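Engineer: following is a predicted model, sequence given first.
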Amino acid sequence: MKKVLFTTLISLTVCAQALALHLPGEIQPTRYTYYLTPEYGQKLKEKNESNERPVLGVPHGELTGDTPIRQAKGFPAPTAMTCISSVYYNRGAAANWLKVACVDNNGLAYSADKKWPPKSIAKRVCTVGQSGCDSFLVLDSDNWSGPQ
């Protein structure tokens, strides 16, 4: 019984951690919401339904799925996503690099390297906090009201 309970707890911990966004380096405070074109939303849906997650040879700024394959299937095509970035030092390249992480309106995660996704994937791009700009990526600091 203890072994089953321990295994269940470990499984839940691993699953919960798999869905968190990982951004190395210094997080940039500005977030942007992309209201996706239907064509690009369908492209992301097809990527999510695929059993492949390319790692090498992905063009800079191209979004790749970060949600585990089994958890990404069965969702409708996303219509919007919110993205945030970080700047980190890449030791192999001996340079600062940009990492972009996004969460769509279905809760699925994506990332891009060295460039933001192009504006052409969206009907509209806005800065989170502006009137009429939804956010699908919530930070712990969003609810922070200063020192108490």
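Structural biologist: Done, it's in. Residues are numbered from 1 along each chain as shown.

Engineer: going forward, measure contacts and count neighbours with C-alpha atoms only.
Structural biologist: OK.

Engineer: all helices of this protein, in order?
Structural biologist: For the chain, helices defined by DSSP state H occupy the ranges 2-18, 38-49, 69-72.

Engineer: which of the ones you listed is buried the deepest?
Structural biologist: helix 38-49 (a mean of 18; mean count of other Cα atoms under 10 Å).

Engineer: for A80, which non-adjacent residue is spatially closest?
Structural biologist: Excluding its sequence neighbours, the residue lying closest to A80 (Cα to Cα, 6 or more residues apart in numbering) is Y35, at 4.3 Å.

Engineer: separation between that neighbour and A109?
Structural biologist: 15 Å (Cα to Cα, to the nearest Å).

Engineer: next up, a second structure to put side by side with the first:
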Amino acid sequence: MPGKKLACVLPILESLTNGPTKSSRKTCYGRAPSVLVLLPTQELAKQVYAEFEVYGVSLNLTGYCLYGGALYRSQEASLKRGVDIIIGTPGRIKDHIERGNLNFSSLKFRVLDEADEMLKMGFVNDVELILGKVKDITKV
């Protein structure tokens, strides 16, 4: 399973650091994320985040994993500092959107991993709300 998740992570990291979006990547405090990865479960979100950490940190990219059951305040504080990549579950992502903690104005990539499972698990409304907040992404 890690190989499949890595196949998703590496092209995104490469594009953020070397691709056409590099010049537009903000590095300031409170910056909005460039990537959103939605997964159906906490376990999958943690796996993808672990893959990101291995490679993203060495490329000077920051990320955060958002899922239910984790301390909300620490998640909120990390989002306020600014992140490049948000990885998380629909329910917690929705919570942060509704509280005004997430801004998708700089989003370049969105990934729905195991979307069929998210829908089977009853996240249809959450996914629709989240994607409704994502503005059209210009092809790069």
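Structural biologist: Structure's in. What do you need? Computed from a prediction, not measured in an experiment: that's the story for all the values here.

Engineer: drop the TM-score for these two in here.
Structural biologist: Once superposed, chain against chain, the TM-score is 0.31 (TM-score structural alignment, normalised by the length of the second structure); 74 aligned residues with a Cα RMSD of 5.0 Å.

Engineer: and D116 of the second structure, how far is that from T17 of the second structure?
Structural biologist: Between D116 of the second structure and T17 of the second structure the distance, using Cα to Cα, works out to 30 Å.

Engineer: who's more crowded, these two?
Structural biologist: Under the neighbour definition other Cα atoms under 10 Å, D116 of the second structure and T17 were set side by side, and T17 has more, 16 against 12.

Engineer: secondary structure element for that one?
Structural biologist: Counting by DSSP states H and E, the element that carries T17 of the second structure is helix 2-18.

Engineer: which elements pack onto that helix?
Structural biologist: Using 3 or more Cα pairs under 8 Å, 6 or more residues apart in numbering; DSSP states H and E as the contact test, the elements touching helix 2-18 of the second structure are helix 42-56.

Engineer: which elements pack onto the helix it packs on?
Structural biologist: The criterion is 3+ Cα pairs under 8 Å, 6+ apart, and the helices and strands that helix 42-56 of the second structure contacts are helix 2-18, strand 63-66, strand 85-88.

Engineer: specify the angle between that helix and helix 2-18 in degrees.
Structural biologist: Using axes from the mean of the first three to the mean of the last three Cα atoms, to 10 degrees, one finds that helix 42-56 of the second structure and helix 2-18 are set 50 degrees apart in direction.

Engineer: wait, Y89 of the first structure touches N96, no?
Structural biologist: Yes: the pair Y89 of the first structure / N96 is scored as a contact, 4.3 Å apart, by Cα atoms under 8 Å.

Engineer: among the helices and strands packed on helix 42-56 of the second structure, which is nearest R73 of the second structure?
Structural biologist: Ranking those by proximity to R73 of the second structure (Cα to Cα) places strand 63-66 first, at 11.2 Å.
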